[in-house]
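Q: Curious how this folds, go ahead:
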Amino acid sequence: MAAGMVDCWDATVNQVERNTVMETTLWRELPEHLLDMVLAGLPVQSLTRFRSVCKRWESMLLSPNFLKLCAGRQSEKPWFLFSGPSGECIAHNPNSNKWVIFPLNFLPSFKSVAAASRGLLCIKGDDDRIFVCNPLTRSSVELPPMSIQRENPVMGLVVDKDQNSFKLIVTSSFYDSLRASDVTTEVYDSVSRSWKLIDSRLSRFPLQREALSYNGFLYSAGCSTVLVYDVNNEMWNQMDSPVMELGVTGPKLDTTVLPKICECKGRLLMVAITVNSALVITRVAIWELAQERSSARWKEMEVLPAPMLEEVVRLLPHGYLSNLPQYSGNDDLMCLVIASSRVLVHCISHRTWYWLPPCPFVREFGPKAFAFQPIPSALV
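A: Model (predicted):
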């Protein structure tokens, strides 16, 4: 190498080294309130990584000033959250169209995600332990034991963003009985930090184990009925499921798989998948709860086109449905997990269907899907 080129190379290397030292010194000496402003402006997905930079940055996730700045930022679109076959918590970020993993190893016990609402997750652990956590800040609280031991309850999480509080509603029958007279409900209030037993008075109990929190109500769907819990008045009500009406629109010999309530931009929706006697999917429909004068009833709003339905059937192992499908509403999108780890998405406003990119972390998802709004300022 010529002498002039060597001198030029050395000068360039020295400049890079000086810039690196300057940048390191700059960030180290930057006032904390300015650093808070810079970090609070980062995409939410970046917040899951910068805690590994140093202990100071990790502790900043819980600082009052940082949380206040995050609370004032514009919310990103909600993410789709899935459970993996070994309990992993996996999410798809529609803002970047990328998959991420939420490590939940900061919890002392973890089996599955039971509910999600406004940045918080309800986690079921071993030995009936229940946790509520914010996976972004890794803050968590373990709830005290309930008064009644329950098997496979309906669980719903309701977050009050104004009061920075939450309620967990848990309802089930004794010993997994399906008799409505055996159904009881307990509500945990983060303000009082205690459980309260509620008089359920249900005439029917659905098989669904998940519930949707929306606008002060909790919705849980079964094949013949939809349970609606009024959080403020602590009362259960019931409405018919659209599945009751499928005898008119679908073949009488076909069966509708257990549906689920979703919410998209303030619209309550339900997915109804119909299968024949061989468990081959024959129809996928989306229903909307429409208000008509003084009453509300379900109306069919969308049906999966035949070419896309054929593609779904081809992706299923052996061509038939072997596991219960999972659904989740997310802003203007609804996702359907029907075939292993492939996620079918319906855009409500554009009335289009498409597939999410394959998840690189797992070969198939577990039996849960949620809409998750990543909110660093959500407190437990």
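Q: use CA for all of it now, contacts and neighbours both
A: OK.
Q: what sits against residue 57?
A: 50, 51 (CA atoms under 8 Å, 6 or more residues apart in numbering).
Q: Which stretches in the stretch 201-350 of the chain count as helices?
A: 246-249, 306-315 (DSSP state H, counting those that start in this stretch).
Q: Please point out which parts of the shortest one sit buried.
A: Spelled out, it's helix 246-249. Buried residues in helix 246-249, counting neighbours by 16 or more other CA atoms under 10 Å, are found at residue 246.
Q: so how far is that helix off the chain centroid?
A: Relative to the centre of its chain, helix 246-249 is centred 31 Å away, using CA atoms, centre = their mean, to the nearest Å.
Q: and what of stretch 371-380?
A: 11 Å.
Q: gap between the two ends of it?
A: 19 Å (CA to CA, to the nearest Å).
Q: Over to stretch 110-128?
A: 10 Å.
Q: can you check stretch 301-311 too?
A: 21 Å.
Q: now for the helices of the stretch 201-350 of the chain, which one comes closest to residue 373?
A: With CA to CA as the measure, helix 306-315 is the member of the helices of the stretch 201-350 of the chain nearest residue 373 (27.9 Å).
Q: got the contact list for the nearest residue to residue 174 once chain neighbours are set aside?
A: Leaving aside its sequence neighbours, residue 174 sits nearest to residue 182 (CA to CA, 6 or more residues apart in numbering; 5.7 Å). Taking CA under 8 Å, 6+ apart as the criterion, residue 182 is in contact with 172, 173, 174.
Q: this one as well, want them side by side:
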Amino acid sequence: MSKKNPDHLPSSSSTFPSDQHPHTPTQTTLDTSIWCRLPPSLFDRILHFLPAPAFFRLQLLSCRIRSLLFSPSFLHSHILLSPLRPSFAFFPNSNPSSLYLLDPTSLSWHHLPLAPLLPSHIPVAPAASSAGLLCFVSLTAGPKTLLLINPLSKLIANLPQNPTPRLSPAIGLSVGPSSLSVVIAGDNLISPFSVKNLSSEMFFADTTPTFSPWSLSSPLPRLCSIEPNRMVFSSGKFYCMSVSPYAVLVYDQVSNSWSHIQPPMRRYLRSPSLVEFGEGVGLVAAVEKNRLNVPRSVRVWSLQPCGHSWVEISRMLVDVHARFYENCGGGESTGAFECAGHGGLIAFVAGTNSEVLLFDMPRREWRWAPSCRYPCEGGLKVFAYEPRIATPAIGLLTMAS
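A: Next up is the predicted model:
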């Protein structure tokens, strides 16, 4: 695990500039004439309660503040006291070394350059995220190199390379306060020119002196075709999509077994994706039943506590869908789109368009986010992300190495 010098933590005027929409809630400006008069102990205590995005707006970071932010006592207190602030991380398809962070609360954008943190000798791409950490995977065929990064603290850690050669597997990441789990599934390279969905591997680390290296889990269900995208984690289980036909595959860590769930309306789904939804799992997909005279729509379902049935939560409003449909490229069917869920929010991006649509589940509200003003050539890839200065689980990889 490595760490950049904390003296290089930038202010919002450099590495973390924010773009705010004129119609979004007003952000409070930090009045230095007030802050400098506060007793140091009170000032430090206030910092403990600030959400991580608030540090983006600090215009001046003294050496004392920078050293405080990375002191063990501050990080421990910040974990306990700082409010959680679900956000969304967007990566341009043309440049995965740039991270654009959307704060749904303030509807502001922040730019976090990642190039200094990523390896230059192998191509990598974002694959998963959990609890303040981003997971990048090597794109070359063969055993995979996985890299965990905290873009705020600039902590970096490598996982041991997995033993099974794969092409473009699905990857799941679950990070807790004192443990982390990684699952790689599908796209086994059985020859230099052929892949087959045969197996999955799991890596687990916690605070015990010993650790679990990569180990093969139970075989994948027969006739599955796993999509090379992220997994969703909920209540000790990883979920991912299988295509042709559509199915939801479930890996149970406790029983070390795979199973599958039938998705709703699987004959008429387009671009189905799994999302984290509150404390559970949701499924988002375009629905097209032209011959049955049912209007095109994008719908949201929630997996019920029984783990086998789905309930429709909402569907995109007609005027919203018309704009989203155009962003997808129009045509006879709704084109591909990206989405990710975090808390009670789902973020959508369509095709090569950079417009972001947000669905607020508690309010059943669809709204467009302010445009991202950073370069977005080729469209965006979106992940749920929770900015955290302290991510103690990344230190477990030092114990596991």
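Q: how about the helices of the stretch 1-150 of the second structure, start to end?
A: Going by DSSP H, counting those that start in this stretch, the stretch 1-150 of the second structure shows helices at 32-35, 40-49, 63-69, 72-81.
Q: one step back: got the helices of the stretch 201-350 of the first structure as TSV, with distance to residue 156 of the first structure columns?
A: TSV is the format used below for the helices of the stretch 201-350 of the first structure (distance: least, CA to CA, whole Å):
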stretch	distance to residue 156 of the first structure
helix 246-249	27
helix 306-315	30
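Q: Could you single out the most deeply buried of the ones you listed?
A: Most buried of those, by mean neighbour count (mean count of other CA atoms under 10 Å): helix 306-315, with a mean of 13.
Q: contacts for that one?
A: So helix 306-315 of the first structure is contacted by 280, 281, 282, 283, 284, 319, 320, 338, 339 (CA under 8 Å, 6+ apart).
Q: if you set the cut-off to 7 Å instead, what comes out?
A: Outside helix 306-315 of the first structure, the residues that touch it by CA atoms under 7 Å, 6 or more residues apart in numbering are 281, 319, 320, 339.
Q: can you check stretch 125-141 of the second structure too?
A: With CA under 7 Å, 6+ apart as the criterion, stretch 125-141 of the second structure contacts 96, 122-124, 144-150, 165-167, 171-175, 229-230, 383-388, 391.
Q: Quick one: buried ones out of these?
A: For those, buried by 16+ other CA under 10 Å: 96, 124, 144-150, 165-167, 171-175, 229-230, 383-388, 391.
Q: counterpart of residue 120 of the first structure in the second structure?
A: Matched by TM-score structural alignment, residue 120 of the first structure corresponds to residue 133 in the second structure.
Q: so how many other residues sit close to its match?
A: As a burial measure, residue 133 of the second structure scores 28 neighbours (other CA atoms under 10 Å).
Q: Output the helices of the stretch 1-150 of the second structure in JSON lines; the columns should cover distance to residue 342 of the second structure.
A: Conversion of the helices of the stretch 1-150 of the second structure to JSON lines gives the following (distance: least, CA to CA, whole Å):
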{"stretch": "helix 32-35", "distance to residue 342 of the second structure": "33"}
{"stretch": "helix 40-49", "distance to residue 342 of the second structure": "22"}
{"stretch": "helix 63-69", "distance to residue 342 of the second structure": "26"}
{"stretch": "helix 72-81", "distance to residue 342 of the second structure": "19"}
